[in-house]
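**Student:** Fold the stuff below for me.
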Amino acid sequence: MSREMMGRVSSALRRAWRARFGRSARRRGLDRGMTTSEYAVGTIAACAFAAVLYKVVTSGAVLSALQSLIKDALDAKF
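**Tutor:** So this is what the prediction gives:
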């Protein structure tokens, strides 16, 4: 299938999906954004990811690797 034909097919599928589900979702009120509980869960997940990332970056192995990388960069000969 040519790239142009694939583009036409995907455009037609998008239009058909929007025609079928777009209006009905708006009618039923499903497109109103996130609720407070969803924001809370997202915030907790982001904080947990930040804590894990902080622990990884401040671990001994990563710190020594970063220090050697910086030392090698500063000692580079031009």
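**Student:** only C-alpha atoms for contact and neighbour calcs from this point on.
**Tutor:** Fine.
**Student:** Strands of this structure, start to end?
**Tutor:** Taking DSSP state E as the criterion, the chain carries no strands.
**Student:** pull the longest helix from it.
**Tutor:** Across the chain, the longest stretch assigned as helix under DSSP state H is helix 36-57.
**Student:** Next, the structure of the following sequence, for comparison with the previous one:
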Amino acid sequence: MVTVRGDRGMSTAEYAVGTIAACAFAGLLFKVVTSGEVQELLVGLIDRALKVAE
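**Tutor:** Sure thing, here's the model as predicted:
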């Protein structure tokens, strides 16, 4: 009798591709968050939150 087992986990190549994709996404997210418009938006949001808390 032949037992067929499903793939479990990721192979080394899949880990490499996943790591590269995660790094690319982190780089893109960093560029977006450090842009001037987003920083102004975040600072405004934080200021409003602190004023509400007072």
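**Student:** related to what we said a few turns ago, would you check the span in structure 2 matched by the longest helix of structure 1?
**Tutor:** With TM-score structural alignment applied, helix 36-57 of structure 1 matches the range 12-33 in structure 2.
**Student:** mean distance, that stretch to its aligned residues in structure 1?
**Tutor:** When structure 1 is superposed, stretch 12-33 of structure 2 averages 0.5 Å from its matched positions, counting by mean Cα distance after the TM-score superposition for structure 1.
**Student:** Quick check, central residue of structure 1?
**Tutor:** residue 46 (11.5 Å; Cα atoms, centre = their mean).
**Student:** tell me the contacts of it?
**Tutor:** Applying Cα atoms under 8 Å, 6 or more residues apart in numbering to residue 46 of structure 1 gives no contacts.
**Student:** Kindly report the same for residue 21 of structure 2.
**Tutor:** Contacts for residue 21 of structure 2 (Cα under 8 Å, 6+ apart) come out as none.
**Student:** Any figure for the gap between it and residue 34 of structure 2?
**Tutor:** 20 Å (Cα to Cα, to the nearest Å).
**Student:** Ok, residue 17 of structure 2 next?
**Tutor:** Note on residue 17 of structure 2: its distance to residue 34 of structure 2, by Cα to Cα, is 26 Å.
**Student:** Residue 8 of structure 2 too?
**Tutor:** Distance, residue 8 of structure 2 to residue 34 of structure 2, by Cα to Cα: 38 Å.
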